[in-house]
Structure formats: C-alpha cells, structure tokens
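A.B. asks: Everything below, folded, please.
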Amino acid sequence: MLVVAALGGNALLRRGEEMTAAAQERNVTLAAEYLAQIVRAGHSLVVTHGNGPQVGMLAMQADPWPLDILGAETDGMIGYVIERALENALAHDRPVVTLLTQVVVDGDDPAFAAPTKFIGPVWSRAEAEAIAAPRGWTIAQDGDHWRRTVPSPLPLDLPDLKAIQILLKHGAVVICGGGGGIPVVRRADGTHHGVEAVVDKDRASALLAARLGAEALLFLTDVEAVFVDFDTPTAQPLKTLSEAEAGAMDLPAGSMRPKVEAALSFLREGGTTAAIGRLEDAPKLLSGQAGTLVHLEGGGG
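C.D. replies: A predicted model of the protein is given here:
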C-alpha cells in the first residue's frame, strides 16, 4: 500500500517549545520511529511536512528573499533532518530522498488579495502592528496572539510528480511537498515562476496523494482525533466522520478544518483511507484502531 503521511507542526516543534535545532532534532527523531513502523509493515511511504514557523522566521531577516525561495530553503533544511532521522530509524536498509517540490497555483487566485495563511512567530497585537507596519505585512489574530498572514492559493498541479514516481518505483521513501510545496505560476509559454505565497500543506498533500494513486492519506498531529466540542468539558473524540457530519461541525480554520476538507478531497478522487490522529498512532490509523477515519456518504472511506 502507498501511504502519504502529512506531518503536522508537532513533528518539529511541540506546543510551548522554543524553535531550536535541538528541539527539532529531538522531535523529528521520535517522528521517524513511528513513520519507520509503516515502512517495516511493508508499505511504501511518502512524507510531507509543514514549514510555517520556519519560513516566517526567515522572513524576519532585514532583507528577506521572496517566499518561494524561503520555502525552498526551509524545505531543504527540514527535509534533511527528517531524511537523516528516517535513515537511522530504518537502519539504512533503503534509500530515503528529500525532493524540493514545485506546486502550480493560479496567479489570479483570490487568495492573493486576501492573505489568511499564518506564518512565523506569535506576538501581542501591539507588537505585531509595530513589526508589520514598516514591512507592509498583513496580520491577523491567531488564538490569543497575532501573526503575519500571507496568501495561500489552491494547489493545482505538481510538475515534479514524475520524479516522485520514479523514486517510489525504485523503493525509496520520499520526503516531498514540504510546506505545501514551492508555489509557482505557469505562464503562457509554459515556464514556471515563483510567487509570494505559502500553499496549505494539507491541501497539497491531498492533491499529491490523489495524483500518486495512494491508497491512504494520514494527517498526523498532536491531537488524538477530531473532537466534538473540542477544548471544552464535553469534548468527545470521533472514531469516524462523514462528509455530512463534517459539514455540520464548526471546525477550527487553523487546525482541523483544512485537514478534514483535504481528507474528503482525497477520497473524492478515489482514495481508500483518510485518517486524522496523533503521530505516535500512525500505524494504528491505517487499521482504524486510532484517530478519526473520514469517509464519504455511503462508504467507509
């Protein structure tokens, strides 16, 4: 079975931790152990990951490069750490490859006029306004804090799909689509050009899984499942979640909503299994023993 595992931010940084190389190393080493269990069970594996905090920190530099370049830079850095950890966890018995992955978006996507994707550190409102004003940034409230927001256009195509397929054919574990992929637009002459945006990792992972013909798509985070009444005394984890049930829920836009929507998108394109749950439960998600199994109406996923 081909499995696409989308790592949430907790694979690199636990809640409340400072973003340091040591913390990232420690968390990725743990993540690699759980991912290695999927490979040892005989499955082919593609790993995607986020990069919001990292790309946002690089953008704080005095003279930052464009977001597509910063995306490539963070994808290489994060991919290297995951690659090394996975090689170690698998005792170097198979190739693990990090591929910088371009994702085509529409230059006229409405997202460019309404930035919603959070990146970088958190501040108080006063701090955010003081930092954003001279840089011409857009900011918005993220929970109890404020952060920079950037455009997040929909992913449309994957120019590097053939390269990923070749690597999988030769037995490699592939780390790709980091941070939702490097956003590019395709001009009339067929050339690609980078744009100032950060593509949503979950949506890009769903597109990647569908185009690869993967059987399973796992969204791995630090929450055990999708919850009803999340973060309240009456919170209850859901073992399954149908399309209709998801539509009736008030899911957080910055957390579970994109994961559920991406899971449904993957299933509509022919995927078999789409599940959301904790990183440490990754092998159990495949068998429905943990997390939330998302399914379309009249089907079991």
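
A.B. asks: C-alpha only now, for contacts and for neighbours.
C.D. replies: Will do.

A.B. asks: quick one: contacts for Ala172?
C.D. replies: By Cα atoms under 8 Å, 6 or more residues apart in numbering, the residues touching Ala172 are Arg94, Pro95, Val96, Val97.

A.B. asks: which of those residues count as buried?
C.D. replies: Neighbour-count burial (16 or more other Cα atoms under 10 Å) is assigned, among the contacts of Ala172, to Pro95, Val96, Val97.

A.B. asks: Before we compare anything, build this one as well:
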Amino acid sequence: MSKKRMVIALGHKDLGFTLPELKAATEKTAVMIADFVENGYQVALVFSNAPQVGMIHTAMKNLAEEYPDQYVNTPLSVCSAMSQGLIGYDLQSSVRAELVKRGIYKTASTILTQVLVDPYDESFYNPIKKVGKIMNAEEARREEDNGNHVTMISEGKFQRIVSAPIPKSIVEIDAIKALLDADQVVIACGGGGIPVLRQGNNLKGAAAVIEKDRTAGLLAKEIDADILLITTAVDHVSLNFGQPDEKALDKMSIEEAKQYIKDGHFEFKSMQPKVEAGIDFVEAGNGRRAIITSMELAEKAVAGLAGTTIA
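C.D. replies: Below is the predicted model of the structure:
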C-alpha cells in the first residue's frame, strides 16, 4: 500500500526571525516533521522566508552602497535563492538529526526551486508586499529613480514594495517527485519559490515574491498529496477575527469557505491566501483535506481534533 503524502507549509513563526532563532526553531519544527514521517507520511516542506529575505536584501543593498566599486545591487530573485539555501540548510540538518535519533535513515534535501509566474499578472501593476530596509525620504527617492516602487510606512519612513503574482508552475517539479517517490523528505519552493518569467529558452528572475501558501497548494496538487497542512500563528481560522463575536471554525466546506471570502471575513494578505490555497487544493481531487492550525496543534489537527479543516 502506497504511503500518504503531505505538504507542510511552515510560517515564519515556526522558523524564527534571526539566525540563532532559526537554528533553535528548526530543531523544534523537526520534531513535528519526524513525527509525521514516523507515522508513515511522505513529507514535502514549504517555508516562509519573509524575515530572512528581507535581511539578505538589506545586507546586500548596504554592501553595494558602501562599496559601489566592488558590488552592485543584488536582484530580489537572487536574495530569494540565498534565503532558500539559508533556511533549507538548517531545516534539512535538523530534520535529518531528528530522524536519525529515531533510527530512521533517510535524507532531507533542499531543492532550489523556481516558480513560473505570468508577466501579465495584475499584481505587477499593483505591488503590495513590503521588503528590505526602512528608508528615509532621500533613499526612497533614489529607489524610485532606479525603477522600484516604495510606500510610506510612517512619517518620514519608507519601504520598497513588490508584486505578489499567482504561481503558475513549479520548474523543478520532476526532481521533487523523484525524491518523494524514493521516500525522502523534500524541502522545496522556499518562500513561495523564486519567481521567474520565461524568455525563450531562459528563465529570468522577477522582482516579486510569491505567497508561500499558494505555492504550497500548487505543489500539493502537483504531487497528488492527501493533505495540505498550513501552520500559522493561530490555532484555527475564525470569523470576525479579533472582534467580540469572534467564532472559531473547526471545519469548512469549499462552498462555505468561498462565501466567507466573498463576505470579507479573512485578511487578504494573511489568512485569505491560506484559505484560497486550501480551496484550490481540495477542489482538484477526491478525498483531500486542507488544514490550517498552529504547529503546536498540527498532529491533533491531522487527526481531526484541532485546527480548521477544509474538505
């Protein structure tokens, strides 16, 4: 009997914000992952990279400003690739160590993953994702002179904003499938993947970021997973979040989830992409479940005892 497959999308709460936090967080996260492997699941991991890619982008920008004769500004796509290696390294090391501790001898491998996006995606005309260093007015003006978009985040403080296009296809999907077929743990599509545009035979990095939950849903469809598990800062999805009449949801049908989105119950930059990814995944096959919960309740949620399930 073939094993069940699970895609786990890890939020940045489960990975920390600094390098020391990242190492400690991946060791904790590895316990949950190893539990699922020990229980017979084939696991593919996707992770958030927002704090890390921002750190890298800021560091590389500062380096170019301090040593203009030696360094040039690093494209955001390259910063995304660097963050995949940074987080993937600690994550695969921690997962391997936890598996070996349990007598399970299989690798965890990070795949540098590119994700194709549509050059005509409407988000390219309406950038919303903040990235990189906080700038003063003069720095913001220079950023705009370089052809980038900025937004004021408070009086006299600005930050670059980029697009968040919808992922269309995963370039390295065959490599991901091959590792899963070999019953190995796969870490892929970090940060939603490196957004790329097709130009003839070449792929060109785009100045954008992709919602990691949307890519996790796409990956789950492509590998024919049974479960899409999205970990986040809350234990469940709620209606009227943060209000006196807040209502936790333990399950939603596809139709109910779509109606809740239409009624504006979910914040469009945080919870809504998670719910939409769950809908898209569940709709694409029979017997699938999408689960949204905290990492602490992940195992209970997969058992149907916690979190919010879309089915």
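
A.B. asks: And the TM-score between them?
C.D. replies: Between these two chains, after superposing, the TM-score reads 0.88 (TM-score structural alignment, normalised by the length of the first structure); 283 aligned residues with a Cα RMSD of 2.0 Å.

A.B. asks: returning to what we had before: let me know the closest of the contacts of Ala172 of the first structure to Gly42 of the first structure.
C.D. replies: Arg94 (12.3 Å; Cα to Cα).

A.B. asks: In space, what's closest to the residue most central in space within the first structure - neighbours in sequence excluded?
C.D. replies: The centroid of the first structure falls nearest to Lys201 when counting by Cα atoms, centre = their mean (3.2 Å). Excluding the flanking residues, the one nearest Lys201 of the first structure by Cα to Cα, 6 or more residues apart in numbering is Gly180, at 3.7 Å.

A.B. asks: can you pull the contacts of that neighbour?
C.D. replies: Gly180 of the first structure neighbours (Cα under 8 Å, 6+ apart): Thr48, His49, Gly50, Val103, Val198, Val199, Asp200, Lys201, Asp202, Arg203, Ala204, Ser205.

A.B. asks: what do you get for Pro237 of the first structure?
C.D. replies: Glu224, Ala225, Val226, Phe227, Val228, Thr292.

A.B. asks: and with 7 Å instead?
C.D. replies: Pro237 of the first structure makes contact with Ala225, Val226, Phe227, Val228, according to Cα atoms under 7 Å, 6 or more residues apart in numbering.

A.B. asks: Gln65 of the first structure falls within a strand, correct?
C.D. replies: No Gln there; residue 65 of the first structure is Trp. No - remark: Trp65 of the first structure does not belong to a strand; assigned using DSSP: H, G, I helix; E, B strand; the rest coil, it is coil.

A.B. asks: and it, how many residues sit next to it?
C.D. replies: Neighbour count of Trp65 of the first structure, defined by other Cα atoms under 10 Å: 13.

A.B. asks: any idea what it aligns with in the second structure?
C.D. replies: The alignment partner of Trp65 of the first structure in the second structure, by TM-score structural alignment, is Thr74.

A.B. asks: what secondary structure does the aligned partner of Gly56 of the first structure in the second structure sit in?
C.D. replies: With TM-score structural alignment as the matching criterion, the partner of Gly56 of the first structure in the second structure is Gly54. Secondary structure assignment for Gly54 of the second structure (three-state DSSP): helix.

A.B. asks: ok so, going back, ok, the counterpart of the residue nearest to the centre of the first structure in the second structure - contacts?
C.D. replies: Using TM-score structural alignment, the partner of Lys201 of the first structure in the second structure is Lys212. When contacts are counted by Cα under 7 Å, 6+ apart, Lys212 of the second structure is found next to Phe47, Ser48, Gly191, Gly192.

A.B. asks: re the thing from before, now, the buried ones among the contacts of Ala172 of the first structure that are in helices?
C.D. replies: Among these, none falls in helices (DSSP state H).

A.B. asks: would you list those residues in JSON lines and tack on distance to Pro134 of the first structure?
C.D. replies: Compiled in JSON lines, these are given as follows (distance: Cα to Cα, whole Å):
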{"residue": "Pro95", "distance to Pro134 of the first structure": "46"}
{"residue": "Val96", "distance to Pro134 of the first structure": "42"}
{"residue": "Val97", "distance to Pro134 of the first structure": "40"}
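
A.B. asks: The contacts of Ala172 of the first structure in strands, which ones?
C.D. replies: Under the assignment DSSP state E, the contacts of Ala172 of the first structure contribute Val96, Val97 to strands.

A.B. asks: Go through the contacts of Ala172 of the first structure and say which is closest to Glu87 of the first structure.
C.D. replies: Val96 (6.3 Å).

A.B. asks: residues touching the closest one, list them.
C.D. replies: Taking Cα under 7 Å, 6+ apart, we find Val96 of the first structure in contact with Glu83, Glu87, Ala172, Val173, Val174.

A.B. asks: Could you measure from it over to Gly171 of the first structure?
C.D. replies: Distance of Val96 of the first structure to Gly171 of the first structure, given as Cα to Cα, to the nearest Å: 9 Å.

A.B. asks: Also Ala282 of the first structure?
C.D. replies: For Ala282 of the first structure, the distance to Gly171 of the first structure - Cα to Cα - is 20 Å.

A.B. asks: out of these two, which sits in the busier spot?
C.D. replies: Under the criterion of other Cα under 10 Å, the comparison of Ala282 of the first structure against Gly171 puts Ala282 first, with 26 against 13.

A.B. asks: Please name the nearest non-neighbouring residue to that one.
C.D. replies: Tyr34 (6.5 Å).

A.B. asks: so the one you found sits right up against Arg278, yeah?
C.D. replies: No - counting by Cα atoms under 7 Å, Tyr34 of the first structure stays clear of Arg278, with 10.3 Å between them.

A.B. asks: With neighbour numbers in mind, choose between these two.
C.D. replies: Higher neighbour count among Tyr34 of the first structure and Arg278: Arg278, with 22 against 17, using other Cα under 10 Å.

A.B. asks: Count the residues that sit near the equivalent of Gly178 of the first structure over in the second structure.
C.D. replies: Taking TM-score structural alignment, Gly178 of the first structure has Gly190 as its aligned residue in the second structure. A total of 30 residues lie near Gly190 of the second structure under the criterion other Cα under 10 Å.

A.B. asks: Count the neighbours of the aligned residue in the first structure for Glu267 of the second structure for me.
C.D. replies: Under the alignment by TM-score structural alignment, Glu267 of the second structure pairs with Pro252 in the first structure. By other Cα under 10 Å, the residues close to Pro252 of the first structure number 10.

A.B. asks: swap in Asn88 of the first structure?
C.D. replies: By other Cα under 10 Å, the residues close to Asn88 of the first structure number 15.

A.B. asks: Just to be sure, it is in a helix?
C.D. replies: Yes - judged by three-state DSSP, Asn88 of the first structure forms part of a helix.
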